[in-house]
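**Q** generate coordinates for the sequence data below:
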Amino acid sequence: APSGGSARIDEGKQGVVDKAWPVLDAEAEPGFAVLRGLALHKLLQMLPGIAEPERAGAAERYLLRTGADWPPSEREKALASVTSILADPGFGQLFAPSSRAEVAIMGSLEVKGKKRSISGKIDRLAVTPDTVSIVDYKTNRPAPASLAEVPPAYVLQLALYRALLQPLYPGRTVKAALLFTEAPRLIELPASALDDALARLTGA
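**A** Down below sits the predicted model:
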């Protein structure tokens, strides 16, 4: 899976697994940060399909159900974060009617001489006549201030998505970015960084 691909970059080195992440450790009790992140992902998935005047009310109802045990201040922060993202003109294309949420993707790549099956889910996919934009949501606290502070695993995750999408959209530029919901901050990943991350994994 792209979200765990970094464990294969350096063979012989043991990957570090976050025990609070339920996808990697099904028996672990999800921490608050994980639950909050899942709620923000769900809101960013659902709200763009709801008429703008009704979004705030829908978000509040959802957070009251999902975050019933959260401190009220945390529900307010989550609502403010999602509201500011959807209201930001700079993010407009990502949530346009032509964009899609939770796009499943699968394919195969050659990794160090072996064909590997890859599957994952793109948080947001926006396609225009010239460009394909991949966006993955992250809930890091605090959010990285620049590309230099972005964990390498995140870059690799989007490099894998990009590699799978490029053959499907010939003639279009496939761009990738990380949307850190806490700031909120969109950090675009240069093609060179994506190429380097993929080369390290594949041995190219």
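**Q** when you work out contacts or count neighbours from here on, use the C-alpha atoms and nothing else.
**A** OK.
**Q** buried stuff in the helix or strand where Leu35 lies?
**A** Leu35 belongs to helix 32-46 when assigned by DSSP states H and E. Buried residues in helix 32-46, counted by 16 or more other C-alpha atoms under 10 Å: 36-45.
**Q** and for comparison, fold this next one:
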Amino acid sequence: SEQSGVRGVAPSSFLGGEEADFEPPVLSPLADPGAHRFRRGDVIHKLLQTLPDLARERRREAAERFVAAQPDFSDADRQVMIEETLGILDHPDFAPLFGPGSRAEVSLVGRAPDLPGNVIVRGQVDRLVVTDSEVLIVDYKTNRPPPEDVAAVAKVYIGQLATYRALLRAVHPGKTVRCALLWTDAARLMEVADEVMDAVLDGATA
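**A** Here you go, the predicted model:
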């Protein structure tokens, strides 16, 4: 309410100024002959949404069936998409995100000590799992060109993760919160280090 000064905001708003609204452009099908790369990212995104609900031993067969039904891809393309997607699901550090007890499209609402006082943040993470010692989250980026490394990631994305991390630390005190971005166009899982998120959040709230 206005009296308490509380306002609901999206995680990206902590970047302030012009950068709060800046997000790298979505890949245009016009710049993508045959919309091949555009569709490839969508196929991988769909696999990442559906395969985690299956037992690990059933995932490859389901992926092959789904990808075989997609038109205009060569057999080699299909095989690469399957291997890349299964590689993400079996990632040594983030496999729990796609295993039993993990959750998809989790809404996060609340305050946190690391964030400005009279602000309630509302956001959603694509995938989350809470283990005995850690909270792991991943945010999917589809149809956006994947950067080569974390240093080239748009600050708006880092700021979103930093905000989610702050909320989850408040809910799960004592647990390590680890965050990653997943670029579906390249099937690339990219962990974002604490110090990278700290720098963006410090700059936004200073």
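**Q** any idea what the TM-score is?
**A** Overlay of the two chains. TM-score (TM-score structural alignment, normalised by the length of structure 1): 0.70; 189 aligned residues with a C-alpha RMSD of 3.5 Å.
**Q** ok so, going back, for the helix holding Leu35 of structure 1, packing partners?
**A** Packing partners of helix 32-46 of structure 1 (3 or more C-alpha pairs under 8 Å, 6 or more residues apart in numbering; DSSP states H and E): helix 52-66, helix 72-87.
**Q** now render those helices as JSON lines, adding mean neighbour count and distance to Ala148 of structure 1.
**A** Formatted as JSON lines, the helices and strands packed on helix 32-46 of structure 1 follow (neighbours: other C-alpha atoms under 10 Å; distance: least, C-alpha to C-alpha, whole Å):
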{"stretch": "helix 52-66", "mean neighbour count": "15", "distance to Ala148 of structure 1": "33"}
{"stretch": "helix 72-87", "mean neighbour count": "16", "distance to Ala148 of structure 1": "23"}
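**Q** same list (the ones you listed) but as TSV, adding distance to Pro129 of structure 1.
**A** Formatted as TSV, those follow (distance: least, C-alpha to C-alpha, whole Å):
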stretch	distance to Pro129 of structure 1
helix 52-66	26
helix 72-87	23
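**Q** Provide the aligned range in structure 1 for the lengthiest helix in structure 2.
**A** Criterion DSSP state H: the longest helix present in structure 2 is helix 155-171. On structure 1, the counterpart of helix 155-171 of structure 2 by TM-score structural alignment is residues 152-168.
**Q** list the contacts of the matching stretch.
**A** Contacts to stretch 152-168 of structure 1, defined as C-alpha atoms under 8 Å, 6 or more residues apart in numbering, come from residues 2-6, 105-109, 120, 122, 134, 136, 172-177, 189, 193-195, 197-198.
**Q** likewise for stretch 14-26 of structure 2?
**A** Contacts for stretch 14-26 of structure 2 (C-alpha under 8 Å, 6+ apart): 12-13, 143-145, 154-156, 159, 200-201, 203-205.
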